[in-house]
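just the structure for this:
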Amino acid sequence: METLWSADSPLTARDVQESLHGRELATTTVLTVLSRLERKGLVTRERAGRAHRYRAVSTREDHVAELMRDALDAAPDRGAALARFLGNMRDDERAALRDLLG
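You can find the predicted model right below:
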């Protein structure tokens, strides 16, 4: 996902594979992962000749926000979960949150 989030345009499986410097991954392995990400709704693909090009459905920030919402939804006591979360934030993060809420 990091590779797709960082890209300016859709990437082929080979593009993704080449961006993973130092990892000995077969193109079929990269295609399998991209296919799974597509089934999960995290990426879309479009035909580009004989290949497909893949693009992230949302930004990294949108994805993280969704994960945070999912985690909150799973908490039986949302208030307690939020209090614990805020208690673990750095002062500058709490200040940024106050600015966003203000």
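
all contacts plus neighbour counts: C-alpha atoms, from now on.
Fine.

can you pull out the strands in the protein?
43-48, 51-56 (DSSP state E).

which of those strands is buried the deepest?
strand 51-56 (a mean of 20; mean count of other Cα atoms under 10 Å).

run this one through as well so I can compare:
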Amino acid sequence: MRVRRFGELEAVIMDRVWDRDEPTTVRGILDEISAEREIAYTTVMSTMDNLHRKGCLERERVGKAYWYQPTLSREQYSASLMHEALHGGGRSDLVLAYFVEQIDAEESAGLRAALRLRRDLPQPKPTESLSQQQ
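Reported below is the predicted structural model:
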């Protein structure tokens, strides 16, 4: 799945959805956002519908309302953006090197821990080619 950065309202809505432990409705999101700024129900509804069509939210109809929940966690979405940037911005080895130059010591320690975890996980076995199966 190709990911892209959210627009301003999309990001606000996704943050609200990610902050919940259970599915939510347009009305639930509207009530939170309208406490901070004036916004129409139809604006929130159409933005959540767009996020659904883009594959960011899944929904289920319950009675007359749709209940929405994210298809990816906030962290999975961020990782997808990072992956896209790594492979879409020139030589990936240089992109990664420039990225590492910009992170602080705590982030660097987290990156090293993630790499150690990946190294210690069992690696998938290569699949047989079709010619080997015949």
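
so which of the strands of the first structure comes closest to residue 23 of the first structure?
strand 51-56 (19.8 Å; Cα to Cα).

could you find the counterpart of residue 88 of the second structure in the first structure?
For residue 88 of the second structure, the aligned position in the first structure is residue 74, judged by TM-score structural alignment.

quick one: that match from residue 100 of the first structure, how far?
24 Å (Cα to Cα, to the nearest Å).

between those two, tell me which one has more neighbours.
A count of neighbours by other Cα atoms under 10 Å puts residue 74 above the other of residue 74 of the first structure and residue 100, at 11 against 8.

what residues does the match of residue 88 of the second structure make contact with?
Contacts for residue 74 of the first structure (Cα atoms under 8 Å, 6 or more residues apart in numbering) come out as none.

distance of it from residue 42 of the first structure?
Counting by Cα to Cα - residue 74 of the first structure and residue 42 of the first structure are separated by 21 Å.

same thing with residue 22 of the first structure?
25 Å.

more neighbours, those two?
residue 42 (17 against 7).

my guess is that one contacts residue 60. True?
No: at 10.4 Å, residue 42 of the first structure does not count as touching residue 60 under the criterion of Cα atoms under 8 Å.

what about the helices in the second structure?
Using DSSP state H, the helices found in the second structure span residues 8-18, 26-34, 41-53, 74-88, 92-102, 105-120, 130-133.
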